[in-house]
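Visitor: Below are the sequence and a predicted model for it; my questions follow.
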Amino acid sequence: LANMLVLAYGKCRSVSDARKVFDGIEEPNVFSWTVIIAAYAENKDHREAVQFFRRMNQEGVRANQVTLITVLSSCSASLDRLADGRTVHGCITGSSFETYRPLQTALVNMYGKYGRVREARAVFDGMAERDVITWSAMITAYAQGGHGRQAWSMYHGMSLDGVKPNEVTFVAICEACCSFPSFLEREALVEHVYESGYDCYTIVGNSIANMFSKCGDPSSARQAFDRIPRKDVVSWSVVISSLTQHELADEGLLLFRAMLAEGVAPNHATLVNCLDACSFSKNFGDGRVVHGVAKSLGMESSSPVVATAVLDMYSRCGSLVDAKRMFEKISSRDVVAWTAMISAYQQEGLSDQAMKLFRSMDLDGVRPNETTFMRLVAVCMDQNSLARGRMIHSRIVEEGLEASTSVSNALITFYGQSGSLAEASRVFGRMAAATLISWTAIISAFAQHSHSQRALELYQRMDLEGIKPDDVTFITILFACSHSGMVEEGRRYFLAMVGDHGIESSVQHLDCLVDLLGRAGWLEEAEKLARSMPL
């Protein structure tokens, strides 16, 4: 009776009552220990579930298959219990239920969750019989560990073994296919799903749509969405996210309205994606509609992430009043909210208010992040204040964020614009791995201040390090040549840009070339080129 009470209390989520009853059992047997471990596991207190398993071992009570499967589920769920999981594996090895298939599958699943695919595979290979659950667990282990090819190979092995996939298999292999550069495997998988009839499962349809979305194919994601017979909020969210993140904001927002018309309430992810779409397209009208939906669902007040997305949308749409009103409504402001409001002031040219807000953020005990500092450096650029920029740089060093590539790039640009080339060079020199943006920023710094020879030397260094230039890099190089009258060098770099790097010339490139020829006195050539330029 006591064991049944522990079981009942556990099912009713009253773990404290289950514990009281368990503590009253004079000599708990294996069933007693199993039900209390299950009570903690089912209520997501995985630490206590593992602790009780340890106590059970210390008491000399031998676990059965159900106990071991239960504790393995806790080891898998908490992701900091690998050592305990291996202990459980040790208990299984050599026992009478070492070859018990559900237990072996639980081990494959546990090792897979920790990314230990070799250990998962060793258990899998040692199994005498494997069912669809076992195969799916192994495929999932490979997929979640980023081993897409091995997952695909396992999927084919499963077919050769005569085991038919189920919805879990298809969800896992869809995740694996996200890493494939080839479209063929994805098409083959989708065809197999439709042939097997599993496209009627919403979770499988969602996974197919998500796979195409992650592979940068919003059109196929939309087609997969249209085939889902019973769409849930995840279905709508996946395809709306796919469209809005691939510069199809209008189509995504139309689908958002269709979602509302179908009576499906959007989740946090859907609202944030739609708000982001309105932000980047500066769609103030639809932004207000999405905000209204968020407010009606109570997410404006309950979700800081949604509230911050609303703030950012108003900021990017140029409505500082609405952005400020939203900021004041957020009761628990994190660094993202503070940074969004600082950005709003910066975008409106209100540099003093931005700096004042940063001081308030400091007083509120919120530590700035990389994005905060990038915005603050932009504020200093707007103010053309070298002294204030140096102060922000000191804070960046204090916070240990100078190693951030994005922050370093912002500082190089700032010091370059301010004419402090020595400081720009020091920041650049301390970078662990300069990117194309970093190189372009330092080249531009020297080019802007008539140090053309140094700018070209830096470009040659960049070339030797194997960093490929882009169109912006060449605008900087042509600018450097133009301001030093280096006609032949400028022509050579222009030809290399088009011929060697395959970069199409833009109006800005041709403008630099006209300026170069004009400054060098080649007026006839400059006039011919100017006449050939698009209006």
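Guide: It's in. Quick caveat, the model's predicted, so the values are computed rather than measured.

Visitor: contacts and neighbour counts: CA atoms only from here.
Guide: OK.

Visitor: okay, which residue is most central for this protein?
Guide: By C-alpha atoms, centre = their mean, the mean C-alpha position of the chain lies nearest to Lys214, the distance being 11.0 Å.

Visitor: Wait, that one touches Cys178, no?
Guide: Yes. Counting by C-alpha atoms under 8 Å, Lys214 touches Cys178, with 6.2 Å between them.

Visitor: Using the three-state scheme, assign Leu7.
Guide: helix (DSSP: H, G, I helix; E, B strand; the rest coil).

Visitor: What separation is there between it and Glu42?
Guide: 11 Å (C-alpha to C-alpha, to the nearest Å).

Visitor: go on, Ala410?
Guide: Taking C-alpha to C-alpha, one finds Ala410 at 49 Å from Glu42.

Visitor: which of those two has more neighbours?
Guide: Ala410 (22 against 18; other C-alpha atoms under 10 Å).

Visitor: I'd like the distance between that one and Val264.
Guide: According to C-alpha to C-alpha, Ala410 stands 43 Å off from Val264.

Visitor: Tell me the spacing between Arg86 and Arg116.
Guide: In terms of C-alpha to C-alpha, Arg86 sits 11 Å off from Arg116.

Visitor: next one: Met299
Guide: For Met299, the distance to Arg116 - C-alpha to C-alpha - is 39 Å.

Visitor: Ok, Arg359 next?
Guide: 46 Å.

Visitor: Show me which of the two is the more surrounded one.
Guide: Legend: neighbour count by other C-alpha under 10 Å for Arg359 and Arg116, higher for Arg116 (17 against 11).

Visitor: The more buried one: what's it in contact with?
Guide: Going by C-alpha atoms under 8 Å, 6 or more residues apart in numbering, Arg116 touches no other residue.

Visitor: again, but for Leu311
Guide: 322-324, 326-327, 337, 340-341.

Visitor: Return the subset of those residues lying in helices.
Guide: 322-324, 326-327, 337, 340-341 (DSSP state H).

Visitor: of all these, which two lie farthest apart?
Guide: Asp322 and Ala337 (14.0 Å; C-alpha to C-alpha).

Visitor: higher neighbour count, those two?
Guide: Ala337 (21 against 17).

Visitor: What separation do you get for that one and Asp382?
Guide: 22 Å.

Visitor: sorry, back to before: using TSV, please lay out the contacts of Leu311 together with distance to Gln223.
Guide: Output for the contacts of Leu311, formatted as TSV (distance: C-alpha to C-alpha, whole Å):
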residue	distance to Gln223
Asp322	37
Ala323	36
Lys324	40
Met326	37
Phe327	39
Ala337	36
Ala340	35
Met341	38
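
Visitor: and which of those residues is nearest Gly416?
Guide: Using C-alpha to C-alpha, the contacts of Leu311 come closest to Gly416 at Ala340, 25.7 Å.

Visitor: show me the contacts for the residue lying closest to that closest one once chain neighbours are set aside.
Guide: Of all residues not flanking Ala340 in the chain, Asp312 sits nearest, at 5.8 Å (C-alpha to C-alpha, 6 or more residues apart in numbering). Neighbouring residues of Asp312 by C-alpha under 8 Å, 6+ apart: 279, 323, 340-341, 344.

Visitor: Pasting the second one now:
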Amino acid sequence: MPERDSVSFNALINGFAKDGLTEDAITIFLQMQKLGFKPSDFTFAGVLSAAIRLNDLAFGQQIHGFLVKTGFVGNVFVGNALLDFYSKYDCLVEAGKLFDEMPDLDGISYNVIITCYAWSGQHEEAISLFRELQFTGFNRRQFPFATMLSIAANVLDLRMGQQIHSLAIVTTADSELVVGNSLVDMYAKCGRFEEAEKIFRSLAKRSTVPWTAIISGYVQRGFHEEGLNLFNEMHKASVRADQATFASILKASTNLASLSLGKQIHSFVIRSGYMSNVFSGSALLDMYAKCGSIEDSIQLFQYMSERNIVSWNALISAHAQNGDAKATLDSFEKMVQSGFQPDSVSFLSVLSACSHCGLVQEGLRYFRTMTRIHNLVPKKEHYASMVDMLCRSGRFNEAEKLMDEMPFDPDEIMWSSVLNSCRIHKNQELARKAADQLFSMEVLRDAAAYVSMSNIYAAAGQWDNVGKVKKAMRERGIRKVPAYSWVEIRHKLHVFSANDMLHPQMEEIRKKIEMLSKQMEKEGYKPDTSCALHDVDENIKIESLKYHSERLAIAFALISTPEGSPILVIKNLRACTDCHAAIKVISKIIRREITVRDSSRFHHFKDGICSCGDYW
């Protein structure tokens, strides 16, 4: 160009900035200054956009200083660009101060600062500013509805979400795709699936975002099969899944303990090109671990081209859940040696492994390391692991002392750990104290505390006290959770309950159980009738033990799967000591590896030995 002016420089700066050519945009800006051309608000908007892409906070702050000197900082267009710049760097203090000092504001100013507060988790500030925005004369259709709905979704505030929805309808903003997507997410996360599906089906365009929102909503609420059905529908609609979608459906297959389904999703991830993504890899690693395939988890970790704290934590957790304390601690130390700073999740897995394997001294050492070396403040769940670890090893005085010294009151999980350990160590005095604490709580998750106390009395033959506990349980309207187990055969989950004898193949299952019982007796197995917690004849107790849900599942697997193939059983409650002893003998007789995932951990049975080392 023979002649240039501010307009041509501005056009070039903004063009470069929009196309991601950040260094070129900044070079043109510097040339503009040298040649003495006067910048405009469009100039600074383009330069700040380039600074965001360049990931250079210091350069942006220099531009801010230049704006103050030239008097452009008072321009609302430039001020909004600066607000956006600081919000992208999570500079909440700077953004808030700038917003308060801006002489002129518009709807965009409010949108940017509200979104900035929302991203930073400062929900009250965001809500307060949104209320303030409603009393302005700015275009109500352009209010940050999507941001406010995301807050309602994250804090599970259905009433707030419905109020925002009403306001969006009044302003017709609900017809905008981004608002519609946010409405689906909010209603799904709040468990209002009828509303979520109605809005989802009415969307003009259903991209990956709303599909993932409604799928994850179902999965987070425990409706795993519904989430998987929607994923199948999404696949048939030729909508491409992203890493968030895969994370949700992997969680569903993990909770269903469906290894075959998990492997199908693994192939989906590979075909979709997300295998190199560290978060997808970590989710797959976690899925294999929780489906009892620790070998696949380790192999997946070894092949990961990139690792971060999430992937290391997934590996450490995998070893901890499967009862391998040595591998857990080795992986933790390797992670530290690799330059990663352990976080609260890392230590929770380590403490859990120490608890489940009786490594009290190691657990105490890591708990001290957490605070003294890594400057992490233990959370309630870390104290719960420590209490569990001390109680499991019978060190009740130390556990009580730790609970007294905690910065918060013991909760249901801690007292339940105490109660369970009292049952193992036959400590009735402390068990009564723990039970009193639990029974005085306004809300209990389930009947576990009552059942544990009832079992303690039953094991001691104090049937009158058993009756009193059951009466108290009925008075509070708490029902005992039925024990059930499930096993996956030919890509289908088969559920068994000790109280359900209506399975079409029950006669075959009975024959298999009787045959195994005779072989187990020859191997020296003797039923532990203290686990049959009913005031009945001894022979009836022995007979009832045979039909515990995990044994029904194993018997069904034996008549339905090829000889020698491994068996994976998932149980909703903790396995009793008699079943643990029985399954050890069964694994030796049938020469198969049996993996049982109960509510507490994994047990890998092979050749008459369990991976837990019989540490209860």
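Guide: Nice, thanks for sending it over. Fair warning: this is a prediction, and the values are worked out from it, not measured in the lab.

Visitor: Where does Pro410 of structure 2 sit: helix, strand or coil?
Guide: Applying three-state DSSP: Pro410 of structure 2 is coil.

Visitor: Could you double-check that it sits in contact with Glu400?
Guide: No. At 9.9 Å, Pro410 of structure 2 does not count as touching Glu400 under the criterion of C-alpha under 8 Å.

Visitor: Quickly note the distance from Gln341 of structure 2 to Phe347 of structure 2.
Guide: Plainly put, Gln341 of structure 2 is 11 Å away from Phe347 of structure 2 if you go by C-alpha to C-alpha.

Visitor: the more surrounded of the two?
Guide: Phe347 (24 against 11).

Visitor: thinking the more buried one is in contact with Arg368, fair?
Guide: No. Phe347 of structure 2 sits out of contact with Arg368 when judged by C-alpha under 8 Å, with a separation of 10.7 Å.

Visitor: Find the residues that touch each one of these two.
Guide: With C-alpha under 8 Å, 6+ apart, Phe347 of structure 2 and Arg368 have no common neighbours.

Visitor: So the counterpart of Glu300 of structure 1 in structure 2, which state does it fall into?
Guide: Residue pairing (TM-score structural alignment): Glu300 of structure 1 is matched to Met275 of structure 2. Here Met275 of structure 2 takes the coil state, with states given by three-state DSSP.

Visitor: How about the contacts made by Met275 of structure 2?
Guide: Each residue near Met275 of structure 2 by C-alpha under 8 Å, 6+ apart is listed here: 269, 281.

Visitor: Now tell me what touches stretch 402-409 of structure 1 from outside.
Guide: 370-371, 373-374, 396, 401, 427-428, 431-435, 437-438, 441.

Visitor: so which of these is the most crowded?
Guide: Highest neighbour count within the contacts of stretch 402-409 of structure 1, by other C-alpha under 10 Å: Ala441, with 26 neighbours.

Visitor: What does that one correspond to in structure 2?
Guide: Match for Ala441 of structure 1 (TM-score structural alignment): Ser417.

Visitor: That match against Met386, yeah?
Guide: No. Ser417 of structure 2 lies out of contact with Met386 (C-alpha under 8 Å); the separation is 10.2 Å.

Visitor: count of residues packed around Pro560 of structure 2?
Guide: Careful, residue 560 of structure 2 is Ser and not Pro. The burial count for Ser560 of structure 2: 11, using other C-alpha under 10 Å.

Visitor: swap that for Leu158 of structure 2, please
Guide: Count around Leu158 of structure 2 with other C-alpha under 10 Å applied: 18.

Visitor: Give me the distance between it and Asp324 of structure 2.
Guide: Applying C-alpha to C-alpha to Leu158 of structure 2 and Asp324 of structure 2 gives a distance of 42 Å.

Visitor: likewise Ile542 of structure 2?
Guide: 32 Å.

Visitor: Need the residues that contact stretch 478-491 of structure 2.
Guide: 258, 260-261, 446-448, 451, 473, 493-498, 549-550, 553-554, 557, 560-561, 567-573.

Visitor: Where helices are concerned, which of those count?
Guide: Counting by DSSP H, the contacts of stretch 478-491 of structure 2 contribute 260-261, 448, 451, 473, 549-550, 553-554, 557, 560 to helices.

Visitor: from those residues, which would you call buried?
Guide: Taking 16 or more other C-alpha atoms under 10 Å as the criterion, what is buried in these is 260-261, 448, 451, 473, 549-550, 553-554, 557.

Visitor: Among these, find me the one that's closest to Ser530 of structure 2.
Guide: Once C-alpha to C-alpha is applied, the member of these that ends up nearest Ser530 of structure 2 is Val451, at 14.1 Å.

Visitor: Now check the closest one against structure 1: what is it aligned to?
Guide: That one, Val451 of structure 2, aligns with Ile475 by TM-score structural alignment.

Visitor: Of all the residues in stretch 417-436 of structure 2, which ones are buried?
Guide: 417-423, 426-428, 430-431, 434-435.

Visitor: State the number of residues packed around Ala480 of structure 1.
Guide: 29.

Visitor: correct me, but it touches Ala445?
Guide: No. Taking C-alpha under 8 Å as the definition, Ala480 of structure 1 is not a contact partner of Ala445, at 10.2 Å.

Visitor: so what's in contact with these two at the same time?
Guide: Shared contacts of Ala480 of structure 1 and Ala445, counting by C-alpha under 8 Å, 6+ apart, come down to nothing at all.

Visitor: For the closest residue to Met102 of structure 2 other than its chain neighbours, list the residues it contacts.
Guide: Nearest residue to Met102 of structure 2, sequence neighbours excluded (C-alpha to C-alpha, 6+ apart): Gly74, at 6.2 Å. The neighbours of Gly74 of structure 2, taking C-alpha under 8 Å, 6+ apart as the test, are 102-104.

Visitor: Closest one to Gly121 of structure 2 out of these, please.
Guide: Among these, and counting by C-alpha to C-alpha, the member closest to Gly121 of structure 2 is Met102, at 23.3 Å.

Visitor: can you tell me which residues contact that closest one?
Guide: 73-74, 76, 79.

Visitor: and Ser406 of structure 1, what pairs with it in structure 2?
Guide: Under TM-score structural alignment, Ser406 of structure 1 pairs with Glu381 in structure 2.

Visitor: what's the closest residue to Ala153 of structure 2 other than its chain neighbours in contact with, if anything?
Guide: Ranked by C-alpha to C-alpha, 6+ apart and with sequence neighbours excluded, the top spatial neighbour of Ala153 of structure 2 is Met186, at 4.3 Å. Taking C-alpha under 8 Å, 6+ apart, we find Met186 of structure 2 in contact with 149-150, 152-154, 156, 158, 161, 196.
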